[in-house]
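S.K.: Here is my input, please return the structure:
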Amino acid sequence: MDARLKQAVAVGRFGSFSKAADAVGVTQSAVTKSVADLERRLGYPIFHRTSRGVVPTDEGRVFLERALRLLTDAADLLGQSRLADPHAGILRVGVFPGTIEWLLAVPLEELLKRHPSVRLDITTGTKEQGLRMLEHGDVDVAIGMETTFAEKPQFRCERFATIQPYSFVRYGHPALTMQVHAPADLAVFPIILPSEVWEISTLRWFSEVYGVDGTDWYHKIESFTLTCKVVESTDAIGVVDAAFADSAYFRKRFVELESFRLPPRPVCCATREQWTPKPAAAALIALLGQIHGRDGPRGDLANRVAAHEL
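M.R.: Model (predicted):
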């Protein structure tokens, strides 16, 4: 592995060329030359130099994150021959979008029970970030909406669950007593959506209900806790997955809006087609199918409710 990567990562960690040199056991001039060589080859600066030290540039931060992952993978790979457990090491999992990370709770708990030497590196982001990270090998497994990764020959996509979203409102909401003949009748009420909850087909469905030219028909709120606060205090419509909607906690506060049915969303785990998944990744994929594939998606409701009540 290129020693320049190790030295650049050390500079990013310590914010200082001299401290990085001490950490990796070379001279400061050697570290300075290594970083300069990398910047010349990359065509952009990795660090901003200041009177107080150095900080990564935006491009540099991305570079250093990838460099750290490469160094970690190399150390993991070289150490595997000494380990009795082939599942040992770092398992990098991406969840795109992060609003569905609850799907990992039960499978990860079981994975760590069976293979305690696994070390997790969990990343969340947008579907565009998910495609890029999986393409570059920055995650071993990507969890996301099936339409994000399906029909792309470079990926192997395996469906393991289908999320059924429900719309919900506060008790006493005027929509509960309306004569609703079509979902468009409810377009007078704004809906609350996280920015990455939909795929293209779902976005088209919302456009048919609210109109393609409307810009004021939704609130964009990532936090489900804040979504519930807005639903409780206004006539806005919220969206929740069926697993959480079935909890006693949720039913006590809200009511499902049965006249506003939302389309289901298949979820898959994706890996790179040309790479064989490492044992820990294969074990997680199998657990996702076993846990969510029998009776629909399962979440750790106790912890989800506890986190929501904080």
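
S.K.: make it CA atoms for all contacts and neighbour counts henceforth
M.R.: Fine.

S.K.: how about residue 14, what does it touch?
M.R.: Applying C-alpha atoms under 8 Å, 6 or more residues apart in numbering to residue 14 gives the contacts residue 20.

S.K.: what about it, distance to residue 20?
M.R.: Going from residue 14 to residue 20 by C-alpha to C-alpha, to the nearest Å gives 6 Å.

S.K.: what does residue 36 give?
M.R.: Noted for residue 36: a distance of 15 Å to residue 20, by C-alpha to C-alpha.

S.K.: Next: residue 254.
M.R.: 54 Å.

S.K.: Check residue 238 too.
M.R.: When residue 238 is compared with residue 20 (using C-alpha to C-alpha), they lie 50 Å apart.

S.K.: to compare against the first, here's another:
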Amino acid sequence: MTDSTRLPEPLASWVETVLGPLKAVQDASHPRENSQVWRVTGRTGDHYVKVAPKPVLYTRETRAYREAVPHLGHGNAPALKDNSADLLALILTAVDGEPLKGEESLARRRAAHRQAGQLLRRFHEALPGHQAQDEAAHVVESAQSGLDKHIAEASDHLSTAEADTLRRLVSTLPGLGPLPAGWRHGDFWERNLLWNGRRCALIDFERSEPGPLVSDFVKLATSLWPDHPELRTTLFEGYGRSLSDAEECALVAFAAADAASALAYGPRHGDALVTARGRATVKRLMQEGRR
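M.R.: All right, here's what the predicted structure looks like:
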């Protein structure tokens, strides 16, 4: 978490060089230890200052802002005002809206998800698929190679049968052939959809990179769609196409990999929401496997 009243040095000096004197600084971090985000107000209006937790996340986010985010259109995502590799910091314009919440009426929530689908399609198509295939293959390899490590770390939260089921599902990925690829967001779910009641905007691109497009639907498939299948239908209406049979199989496999990762990460970091998502996914995959 950050100090909500001021920016630390030398970050403050750099930001004021770009934006001029600041009138107000407000903490906008996520409730986790390595999140450093501030909303700042100066003579040029409101901006966000974000310090990436790791160099790789800084590199991914700055690349996404330069190459993919402009395809979303004005006002549909923040714009990169400036960045500092030395500080791992970005200055971003502010966009209107708050993270989408379940309290919204169904009609408004569906409108937001339809727009989100449209934005995600533009983002995915910011990089032609043939240029993303090598990196997409690497994502598939990483899902496989990291699985046993995650299962070992989550051993207190997985039975032998559950671990075997996750391994079996993830092992199907190579046999599905090359999956449609492009620029994926990497953390696509309601937390990163800003909604002002009329318009949806997409934020938080630190996990963006080329890869298999279907992997972008895992967070929604494991946290939201089981209870709200109508939102899946609406999002794909906006997206403009359905998943292929191979992508549907890959979505299950990526969900299995995500569940192992969640059960390795959540308990270790005291994150009850991530842990619950992992457990719910494992339970659902086991039930579906018995049908």
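
S.K.: Mind checking the TM-score on these two?
M.R.: Superposed pair, TM-score by TM-score structural alignment, normalised by the length of the second structure: 0.25. Supporting alignment: 125 aligned residues with a C-alpha RMSD of 6.5 Å.

S.K.: circling back: residue 254 and residue 20 of the first structure: which has the busier surroundings?
M.R.: Taking other C-alpha atoms under 10 Å, residue 254 of the first structure and residue 20 do not tie; residue 20 has more neighbours (24 against 19).

S.K.: Could you tell me which residues within the helix or strand hosting the more buried one count as buried?
M.R.: Residue 20 of the first structure belongs to helix 17-24 when assigned by DSSP states H and E. Residues of helix 17-24 of the first structure classed as buried by neighbour count (16 or more other C-alpha atoms under 10 Å): 17, 18, 20, 21.

S.K.: so which of those comes closest to residue 47 of the first structure?
M.R.: residue 17 (10.8 Å; C-alpha to C-alpha).

S.K.: Nearest residue to the closest one in space, ignoring adjacent ones along the chain?
M.R.: In space, and not counting its chain neighbours, residue 17 of the first structure is closest to residue 11: 5.6 Å by C-alpha to C-alpha, 6 or more residues apart in numbering.

S.K.: Quickly find the element holding that neighbour.
M.R.: Residue 11 of the first structure belongs to helix 3-14 when assigned by DSSP H and E.

S.K.: do residue 236 of the second structure as well
M.R.: In the assignment (DSSP H and E), residue 236 of the second structure maps to helix 229-239.

S.K.: Now do residue 38 of the second structure: how many residues are near it, please.
M.R.: For residue 38 of the second structure, using other C-alpha under 10 Å, the count is 25.

S.K.: following the host helix or strand of it, which helix or strand comes up?
M.R.: According to DSSP H and E, residue 38 of the second structure maps onto strand 36-42. Downstream of strand 36-42 of the second structure, the next assigned helix or strand under DSSP H and E is strand 45-51.

S.K.: Against which helices or strands is that next one packed?
M.R.: strand 36-42, strand 89-93 (3 or more C-alpha pairs under 8 Å, 6 or more residues apart in numbering; DSSP states H and E).

S.K.: Residue 274 of the second structure: which of the ones you listed is closest?
M.R.: Of all those, strand 36-42 comes closest under C-alpha to C-alpha, at 20.1 Å.

S.K.: The closest one: which residues count as buried?
M.R.: By neighbour count with 16+ other C-alpha under 10 Å, strand 36-42 of the second structure contains the buried residues 36, 37, 38, 39, 40, 41.

S.K.: Doesn't residue 219 of the first structure lie inside a helix?
M.R.: No. Read with DSSP: H, G, I helix; E, B strand; the rest coil, residue 219 of the first structure is strand and lies in no helix.

S.K.: my guess is residue 38 of the first structure contacts residue 4, does it?
M.R.: Yes. Using C-alpha atoms under 8 Å, residue 38 of the first structure is in contact with residue 4, at 7.3 Å.
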